[in-house]
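Participant: Using only what follows, build the 3D model:
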Amino acid sequence: MHTPRPALLTDHYELTMVSAALRDGTADRRCVFEVFSRRLPAGRRYGVVAGTGRLVDLIRGFRFDPADIDFLLRTGVVDALGADWLAGYRFTGDVDGYAEGELFFPGSPILTVSGSFAECVVLETLVLSVLNHDSAVAAAAARMVTAARGRALIEMGSRRAHEEAAVAAARAAYLAGFRFTSNLAAGQRYAVPTAGTAAHAFTLLHDDERAAFASQVATLGKETTLLVDTYDISQGIRSAIEVAGPELRAVRIDSGDLAVIAQQSRQLLDSLGATETKIIVSGDLDEYAIAALAAEPVDMYGAGTAVVTGSGAPTAGLVYKLVEVEGRPVVKRSEQKATIGGRKVAVRRHKPTGTATEEVVVPQGVPDRRANDRLLQRSYVVDGEPVILPTLDESREHLRQCLISIPWEGLKLSAGDPAIPVTVVPA
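Facilitator: Next up, the predicted model:
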């Protein structure tokens, strides 16, 4: 089966516009497109920029091969003029934007794509597909990291997502502060640390629970995690310690009233001398369930469905809009979807203590820079060539510092205003 290249991961109408613009002579007009969100998902106080590193790699490989061109011609998506143009497509423009791991708010110009109309508009679907998905996952994951209060999290949602989305979600969750992923492709592609031991099926395979534990320990050693809730949890814990001894690294519980069970399990482990054995809990956890377990003796959380689906907000709500043509601001004026024309520059303002107070966005100009201001945009692609990007670990640390910088109210899980206001300075 033919695997589509990045160029065909797009919408039909992008190529309709390219074909028409080539015919009427507007395809080469110099344009600026911006990516922003008009509002945050309900209940959220900040967004997280994620996926930019993936996007730059995809733009680098954005090409139409002969099979693509043949398909587009046969199906009437493009005419001969459009096909010739697509056959030679190479993005030669610039991409600038907020750092991966940066926080964003309504109106933040998080990505700017500039070049000819045709070469920029054809990237729209790809840009939004990557950023909307990864930013949604990263924002949900960041809220879970905050709720975990320093306890480790493992992303384990691969089976709840499209196979490629699962890899991207694992990367985004790691960016947000998760410690591990269960997804091996994410480990291979992005060096995200992986973890995993056994499922209930492995216990059921054996004649009894003890035999399953003995097999796992014989293979992996005492630094493994035993799943103890296939049958009776208390007996499962007793069997685990009998087999592995009090040096067992961890037990995992995947069902039941986790608050009550965690307390009972800690007491039982301690009574068996396994005072250093950790307790890992999983089972449809989201940020609210994690926060509810804050006072319980839990050492690590496993999150699956909620994190890979954005915990109720599966898209970041980002849009890609034309804001400038040949240096002239252009504005969409519809009542519900108005835009602000002109290429924008943004700074984040901070108190001397480092606490963020405001984001200032200036259309068609340069912000009045003050002490403790931080310029938010950086270059990703210059004249079609990608620049050296931060590593995923550097972006992860950038997000950690950003979350430290916002007022504490901005970290609340309850609904409220954005963590800091965005002020747009009149042009």
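
Participant: only C-alpha atoms for contact and neighbour calcs from this point on.
Facilitator: Noted.

Participant: just checking, what packs against the longest helix along the chain?
Facilitator: Determined from DSSP state H, the single longest helix within the chain is helix 124-148. For helix 124-148, the packing partners by 3 or more CA pairs under 8 Å, 6 or more residues apart in numbering; DSSP states H and E come out as strand 47-48, helix 52-60, helix 163-175, helix 287-292, helix 305-308, strand 318-325.

Participant: let's see this one next to it:
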Amino acid sequence: MNSADLGRRVGVPSTALFTDQYELTMVQAALKAGTADRRSVFEAFTRRLPEGRRYGVVAGTGRVLDAVENFHFDDEMLAFLRDQRVVDARTVDWLADYRFSGDIWGYPEGEVYFPGSPLLRVEGSFAECVLLETVILSILNHDSAIAAAASRMSAAAGGRRLIEMGARRTHELSAVASARAAYIGGFHTTSDLAAGFRYNIPTVGTSAHAFTLLHDSERDAFQAQVDSLGRGTSLLVDTYDVTEAVRTAVEIAGPELGAVRIDSGDLLLVAHRVRQQLDELGATETKIVVTSDLDEYAIASLAAAPVDTYGVGTQLVTGSGHPTCSMVYKLVARARSADPADPLLPVVKKSLGAKSSRGGRKWAARRLDEYGVAEAEVIGTGDVPAELVGRQLQVELVRGGEVVAREPLEAARDRHIAARSGLPMSAMQLSRGEPVLPTEYV
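Facilitator: Here you go, the predicted structure:
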């Protein structure tokens, strides 16, 4: 396994200030009260799926591990905290030595989840665990939202190829994270070179309308592209007249033309016409790529069209209407001291209505029916029932502050395909509905 398989982590800056001020002020108060070292358990979960969604997708776990590993305060950060009087001198001194030394368990990346699923369990002292709240949630909420949208688009595509091309529609760093999450959710390639470099995701790209408009004629533009990139390139055919462009493309590249891309118009109608024209011109192996504000619904509507590849941008990197998963990070158990022998006491915030949650250090398992299809997400505290021991979902990610579960991105991608295929068939429906699995507490 080489470094490219795991993602290039060189030059990763400290993540210590990717947090909210109250995380640090809680540490200050706990240090003064003598409670900062109390053994604690925090869990990340969501109380509900985005409206109408039938399952969620865990993504960002690998980035969380990087963030935890790089969560430390350098001299410049400490000076900022001191000069701005964010916390007192004692707390600054404590932060100077901060390194997470606890344990983290969680759903492996690519797994599906449901309301209440304990996606991440962070154990250690109160102070070291509470500091990680914001950075963990910011990563999981963003990446899981993108992966869920990607998964729905992948299901709608029915095996056809998908290109992630949303870099220009979001923040430059979010674009890289989005490409990674989309790959986990089922996309095949990305247009973003930073994502390709950092995570070894296959990259693609040829030309835009500007390249055609640069030249004196469409023929000149096509000739220049084929001369440079070869006959297997993809030519953009909707700058002027699509029919004329397809004819010119095949004249220049011959039947070896790799693909034509359509970026506007009635994609269903135009794709059929282009396919017929390509076949008549002898370019029977030339693929058709469609782009233009696609989402899972548009992809599904093109199921009957002779489309080979979909390129998706805006709707993907914004979670197709749901840019966050509403995950929370809650203290669910704590001891009265740092002593490992001191029993953990379940704790829970007393809330009314939708903000209610359950205390206690939880395990999770997925129960299958007689046909091997998932039928329930089972969550409990204490001993795991014997029949569910082999179906537990959480895996060890960090032990004693050391990451123990890094894996190639392909593993998360393959895991998601397997997890999604193990759900009831109704999980693939795009119509609004309830979570496809009930959450059962035992």
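
Participant: among the helices and strands packed on helix 124-148 of structure 1, which is nearest Gly416 of structure 1?
Facilitator: strand 47-48 (13.4 Å; CA to CA).

Participant: In structure 2, which residue range corresponds to that closest one?
Facilitator: Residues 56-57 of structure 2 are matched to strand 47-48 of structure 1 when aligned by TM-score structural alignment.

Participant: before we move on, what about stretch 391-402 of structure 1?
Facilitator: Residue span in structure 2 matched to stretch 391-402 of structure 1, by TM-score structural alignment: 408-419.

Participant: quick revisit: tell me which helix or strand comes right after the longest helix of structure 1.
Facilitator: strand 152-155 (DSSP states H and E).

Participant: Quick one: residues in contact with that next one.
Facilitator: 145, 170, 173, 178-182, 195, 299-304, 307 (CA atoms under 8 Å, 6 or more residues apart in numbering).

Participant: can you pick the most crowded of those?
Facilitator: Greatest neighbour count in these, by other CA atoms under 10 Å, goes to Ala170: 35 neighbours.

Participant: residue in structure 1 matching Thr314 of structure 2?
Facilitator: That one, Thr314 of structure 2, aligns with Thr305 by TM-score structural alignment.

Participant: For the nearest residue to its match once chain neighbours are set aside, give its distance to Phe180 of structure 1.
Facilitator: Of all residues not flanking Thr305 of structure 1 in the chain, Gly157 sits nearest, at 5.2 Å (CA to CA, 6 or more residues apart in numbering). Counting by CA to CA, to the nearest Å, the gap from Gly157 of structure 1 to Phe180 of structure 1 is 12 Å.

Participant: Specify the local secondary structure of the closest residue to Val389 of structure 2 other than its chain neighbours.
Facilitator: Residue nearest to Val389 of structure 2 in three dimensions, not counting chain neighbours: Ala365, with 7.8 Å by CA to CA, 6+ apart. Using DSSP: H, G, I helix; E, B strand; the rest coil, the structure places Ala365 of structure 2 in strand.

Participant: residues contacting Gly187 of structure 1?
Facilitator: Per CA under 8 Å, 6+ apart, neighbours of Gly187 of structure 1: Thr181, Pro193, Thr194.

Participant: The last one: what's it in contact with?
Facilitator: With contacts taken as CA under 8 Å, 6+ apart, Thr194 of structure 1 has the following neighbours: Phe180, Thr181, Ser182, Asn183, Leu184, Gly187.

Participant: Find the pair from the residues you listed with maximum spatial separation.
Facilitator: Taking CA to CA, no two of these sit farther apart than Phe180 and Leu184, at 10.5 Å.

Participant: Next one: the nearest residue to Arg152 of structure 2 once chain neighbours are set aside from Arg161 of structure 2, what distance?
Facilitator: Spatial nearest neighbour of Arg152 of structure 2, excluding adjacent residues (CA to CA, 6+ apart): Glu296 at 6.2 Å. Using CA to CA, Glu296 of structure 2 is found at 13 Å from Arg161 of structure 2.

Participant: higher neighbour count, the two?
Facilitator: Glu296 (22 against 17).

Participant: Now check structure 1 for the residue matching that one.
Facilitator: Checking TM-score structural alignment: Glu296 of structure 2 goes with Glu287.

Participant: what's the burial count for the residue lying closest to Ala157 of structure 2 once chain neighbours are set aside?
Facilitator: Excluding the flanking residues, the one nearest Ala157 of structure 2 by CA to CA, 6+ apart is Ile299, at 6.1 Å. For Ile299 of structure 2, the count of nearby residues is 23 (other CA under 10 Å).
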